[in-house]
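Colleague: 3D, please:
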Amino acid sequence: MQLTGAEILIECLKEQGVNTIFGYPGGAVLNIYDALYKYQDDIKHILTSHEQGAAHAADGYARATGKVGVCLATSGPGATNLVTGIATAYMDSVPMVAITGNVPLALLGKDSFQEVDITGVTMPITKHNFIVKDVRDLAKTIRRAFYIAQEGRPGPVLVDIPKDVTAHLTEYISEEPRKVQKVTQYITEEDIKNALNLLQNCEKPLIYIGGGVNHADANGDLVVFAERVDAPVCSSLMGLGGFPANHEFFTGMIGMHGTKTSNLAATKCDLLIAIGARFSDRVVSKMEGFAPNAQILHIDIDPAEINKNIPTHHHIIGDVKEVLKRLNKELTQQQNKEWIEQIKDWKTKFPLGYAKDGNLKPQYVIERIYELTDGDAVITTEVGQNQIWAAQYYKFQKSRTLLTSGGLGTMGYGLGACIGAQMGKPEKQVINIAGDGCFQMNCNELATAVKYNLPIIVVILNNGVLGMVRQWQKLFYDKRYSQTTLEQPTNFSKLAEAFGAEGYDVLVEEEFDEIFKKALASKKPVVINCVIGKDDNVFPIVAPGTAIEDVITEG
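Modeller: Predicted coordinates:
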């Protein structure tokens, strides 16, 4: 049948199982929005307050559900406003398709009104991008974009469509989506045999997991593997939830804000098993001092990550879940009793903790959020101290329950992601943990949450400063607090009410439980402004350029 390009786009989205997209209209996408009007019973469009919010919402939707997130923006500034969200998704391997409009074909390259070369702009921050110049190529391009976003290591794909292409007519024939195959072709029997040899001949193994475990939904296989290897498990920020935080083998995060136990274990282990992790600078710190006594076994889906940051002794390239299944099938039960006892001793000697001085503490707030939600919420965060406190004190048990900008470190990410996650997981309580600086970046998305009556909760850890940057100024810049003291007079609870949400202020610990329970029962967007001290800092911390065992503690 003959359809316009805009109608073909929507039909292709339906083919891919898309029922929710996030976007903001404009001149170059008017034909697409007209088609969305006709298809509104099939696809729900969420109108965000800003295109960056749409990108973060699509990202949060994808992370929470495992599906491809979709965002839509017009040409020029609409497209460039997506860039930070696309880069955020790229750094954290999030499957997303960003669709942008552009000026008509005859006006491309002529500095036309609201024209920008968005494929050129986004080339370094997408897995692939396309500009569709012939309506006959549109359907196959959309189908290919969704496949690329999901295959292998996931990531964002951009499709740019000139306005007249969305108006042109051509024949449309529906197709079943091409099934995404797991990456298993590089896994050999020799790889498995060599890995088993390492696992069966070590005495102090340590498993280090990253976001790849969560992307592969491999947490169940990982528990079996860790118990069979008889090895402790530490995690990068992005790996949290990939292994139950209440398991006796879990030692917490590793690296710059890792626990002393995890960092000591990495320093003393004789075999480091990295699974779905990329040895980022925040984990490794001083490269030449990382895991100095260990052989490295690296399991990852992306061959580009092998030997990129840390040289390995052996590696297996493939889907993490499939590799773990094959190893578990062959691996006999190992016994590393002395090593496990050493780990338990370190965990007892060096627990996470914070000073309780009668004031409202951010760590206390996170602990109570965990307890009052029975650990069953989906948590989004902004970036900085709020992010690390959430990572340290909320005990993540399952994959896809921590949504945070780990690679790019995007302030303003959390609220948009919270909206997207709530749309994707309406049965879950979704909570955004924010700092006051981050919240001000994209607080306009509260209007979106109110418009769609989403029962999200935003908890602001408000210290009146840019906390993490100020902490670095305190520790490493002789307390020269240049432009990090905010102390703005904005009343966040009143601001929430102005948007149509509920707003509360919490000044002391005794108030938090009552107000948080109100928020849980509200079924409306709620903002809880928790006033904390500006000198409440994140510990442990490893100074940049030092070995990870050189941990600075609050003491």
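
Colleague: alpha carbons only for contacts and neighbour counts from here, please
Modeller: Noted.

Colleague: what distance separates stretch 516-528 from the middle of the whole chain?
Modeller: For stretch 516-528, the separation from the chain centroid amounts to 24 Å (computed by C-alpha atoms, centre = their mean, to the nearest Å).

Colleague: let me fix that: stretch 359-373
Modeller: On C-alpha atoms, centre = their mean, the centre of stretch 359-373 falls 22 Å from that of its chain.

Colleague: Ok, stretch 49-62 next?
Modeller: 12 Å.

Colleague: How about stretch 545-554?
Modeller: 25 Å.

Colleague: now do stretch 10-18
Modeller: 25 Å.

Colleague: to compare against the first, here's another:
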Amino acid sequence: MTGAEALVACLKAMGTRRVYGVIGTSIVGFLDGLYQARDTIRYISCRHEQVAASMADAEGRLTRRPGVVAVHSGPGALNAMIGLANAAKDCSPVIAITGAIKRRLQGCDGMLELDHVRVFRPVCRATFRVEATYEIPAVFTEAYKAATRGPGGPVLIEVPEDIWGDRDDVTLDALDLTPEPPPPVEEEAVRRVAECLLHSARPVILAGGGVAYSGGEDLLKQLVERWPIPVATTGNGRGVLPEHHPLSLGRAGYAGGTPMADEALKRADFILAIGCTISDMTTYEYTWPIQADIIAVNLDADNDQKKLPITAIAADARAFLAALVDAVASLSVEPRPTWIDELAPVRTMWENLLQSMRAPDRRPFSPAYVCHLLGQMLPEDAIITVGAGMHLLYPSDFIPCRRPRTFLAAVNFGAMGFGFPAALGAKLVYPERTVIAVLGDGDFMMTVQDLETAVRENIAVKILVINDNAYRVLAFRQRVQYQGRVHGSVHQNPDFVRLAESFGIKGWRLTTSDEVETVLSEALALEGPALVEVVTDPEDIPPTNLEAVMRMSGM
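Modeller: Alright, predicted model coming up:
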């Protein structure tokens, strides 16, 4: 068996359906192996390695089976690093396969040489180098277990170019893809959490990506409805309780948090963070005044890195919720009234602000109305992906999440260039579902070349480009914090409609509210990919918790 055949056999055993990548001399042998397996594994050729890595990241988030990306040695691998860092920060299982120079040339400081194992170690959960063909099943086993262990994350396997064609005795008996079990749920820990929920006057549950990734949303709903407890979420936890549910406060924290969720965390006397911790994102860089006792139930062991006192419980979110639901049911205690009504004035203020922003006759024309109307038109299982920048506030504010894992963002790394490739990956995973990338113009321009990938591979994503000809969140900050010295944050763009059409994609431009419903209906009904540009006034500031943002920015 050759090295390429051995690695492809490992991917087949894992259930891999797609590999994303950009070809290079150091992996052309691997691509030949994928060619031989093309009936079972689809290779998606991308136009940039960051795109390939983010497509694999989206697949990892949605399926919890590691997404796979293959890149060239050196420059190709480094181009993929941003995508792998997003996956690391948001606990998405990804296996990155990178080529390397031939073994006889290692250590010569030659062209394309890079110590991937060392360079990627701070970003990945683990990094590996294949030294001989027969090692591949054992190395893949370790990589798979590292990628899926605990909360999940990216790993890297470096394979020298000459191994792809090297033939050796390879046994797949060394391949073990049995998932490692999570830590056992301790009965005493469950009892302690139940008592805290029972005896606190203003409890809040902060539900994170761990609830979504483990499929614990049904148990969360049972728990909070049994003892009416308000629920805020992190960015990756959106939808674990439908955001129209009366106990939902929406997302908390920077880049999309609602004032209700933020205010609840401030007023709470006990916070149960489940499937997450209390991070800089949740607390506006630890400037939001949270005084509650905090217990965090999470598989990620990074609570000691946080700047709030946290009692940590290492457990799978779904397993812990199951035990907690049973514990609560066994208590002969009458449910108390929820304290969520104390937040009614905050909710009313927020809803009034949203209503005024999304009015169709509002001037200047705002993406708020477009996203509000889009949210009403979309099915419940539609997937929204976003980039980084002010544009993401529009779908955060005006398109409610009704299911988990339907809002994908580079939440904890904040890299631009994630939204479009994530939409491509999501549509390949779920071709029957509507997938929409809501992007800022600056964000879209970083991955625009892969419109060609969407056309070639017939990936029917819909793209909403919010075009203000600026890095608007930075221009806004320069105006407010730096006395109006706007510098380096305003630019010009191509004609996005004509650009889309040059790739063979149907495009529309919206400048007023008159045609929004018609254009959105046509774009959604189109069988292939489609692009809608929303011309946006740079002064249009979407609703956010401005008090918290100003505090965080030192203003």
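
Colleague: TM-score for the pair, please.
Modeller: After superposition, the two chains reach a TM-score (TM-score structural alignment, normalised by the length of structure 1) of 0.94; 545 aligned residues with a C-alpha RMSD of 2.1 Å.

Colleague: what does L392 of structure 2 align to in structure 1?
Modeller: Alignment note (TM-score structural alignment): L392 of structure 2 maps to Q387 of structure 1.

Colleague: repeat for D162 of structure 2
Modeller: In structure 1, D162 of structure 2 lands on D164 (TM-score structural alignment).

Colleague: Okay, the closest residue to its match other than its chain neighbours and A355 of structure 1: tell me how far apart.
Modeller: Nearest non-adjacent residue to D164 of structure 1, counting by C-alpha to C-alpha, 6 or more residues apart in numbering: P104, 5.2 Å away. To A355 of structure 1, P104 of structure 1 is 62 Å away according to C-alpha to C-alpha, to the nearest Å.

Colleague: out of these two, which sits in the busier spot?
Modeller: P104 (17 against 11; other C-alpha atoms under 10 Å).

Colleague: what's near enough to touch the more buried one?
Modeller: 162-165 (C-alpha atoms under 8 Å, 6 or more residues apart in numbering).

Colleague: hmm, 10 Å instead?
Modeller: Neighbouring residues of P104 of structure 1 by C-alpha atoms under 10 Å, 6 or more residues apart in numbering: 28, 112, 115, 133, 161-166.

Colleague: do the same with A62 of structure 1
Modeller: 56, 68-70, 89, 94-96, 400, 403, 417, 420-421, 424.

Colleague: you'd agree the match of L392 of structure 2 is up against Q363?
Modeller: No - applying C-alpha atoms under 10 Å as the test, Q387 of structure 1 and Q363 come out as separate, 11.2 Å apart.

Colleague: which residues do the two both contact?
Modeller: V538.

Colleague: which residue lines up with V411 of structure 2 in structure 1?
Modeller: Aligned counterpart of V411 of structure 2 in structure 1: G406 (TM-score structural alignment).

Colleague: which stretches of the stretch 201-350 of structure 1 form strands?
Modeller: 205-209, 233-235, 250-253, 271-275, 295-300, 314-317 (DSSP state E, counting those that start in this stretch).

Colleague: Dump these to TSV, plus distance to Q150 of structure 1 and mean neighbour count.
Modeller: Shown next, in TSV, are the strands of the stretch 201-350 of structure 1 (distance: least, C-alpha to C-alpha, whole Å; neighbours: other C-alpha atoms under 10 Å):
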stretch	distance to Q150 of structure 1	mean neighbour count
strand 205-209	21	27
strand 233-235	24	29
strand 250-253	27	26
strand 271-275	19	25
strand 295-300	16	23
strand 314-317	17	22
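
Colleague: so which of the ones you listed comes closest to R470 of structure 1?
Modeller: With C-alpha to C-alpha as the measure, strand 250-253 is the member of the strands of the stretch 201-350 of structure 1 nearest R470 of structure 1 (22.5 Å).

Colleague: okay, stretch 126-144 of structure 2 sits on what stretch of structure 1?
Modeller: Here stretch 126-144 of structure 2 aligns to structure 1 at residues 128-146, judged by TM-score structural alignment.

Colleague: quick one: terminal-to-terminal distance for that stretch?
Modeller: By C-alpha to C-alpha, one end of stretch 128-146 of structure 1 lies 11 Å from the other end.

Colleague: Just give the number of residues close to the equivalent of L47 of structure 1 over in structure 2.
Modeller: Per TM-score structural alignment, the equivalent position to L47 of structure 1 in structure 2 is S45. Neighbours of S45 of structure 2 under the rule other C-alpha under 10 Å: 18.

Colleague: can you check R551 of structure 2 too?
Modeller: With neighbours defined by other C-alpha under 10 Å, the count for R551 of structure 2 comes to 13.

Colleague: Helix, strand, or coil at it?
Modeller: Secondary structure, DSSP: H, G, I helix; E, B strand; the rest coil: R551 of structure 2 is helix.

Colleague: hang on, it packs against Y254?
Modeller: No - here R551 of structure 2 does not reach Y254: they are 11.3 Å apart, not a contact under C-alpha under 10 Å.

Colleague: between these two, what contacts are shared?
Modeller: Counting by C-alpha under 10 Å, 6+ apart, the residues touching both R551 of structure 2 and Y254 are 284-285.

Colleague: any chance of the strands of the stretch 201-350 of structure 1 in CSV, plus distance to Q335 of structure 1?
Modeller: Below are these laid out as CSV (distance: least, C-alpha to C-alpha, whole Å):
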stretch, distance to Q335 of structure 1
strand 205-209, 11
strand 233-235, 15
strand 250-253, 17
strand 271-275, 14
strand 295-300, 19
strand 314-317, 22
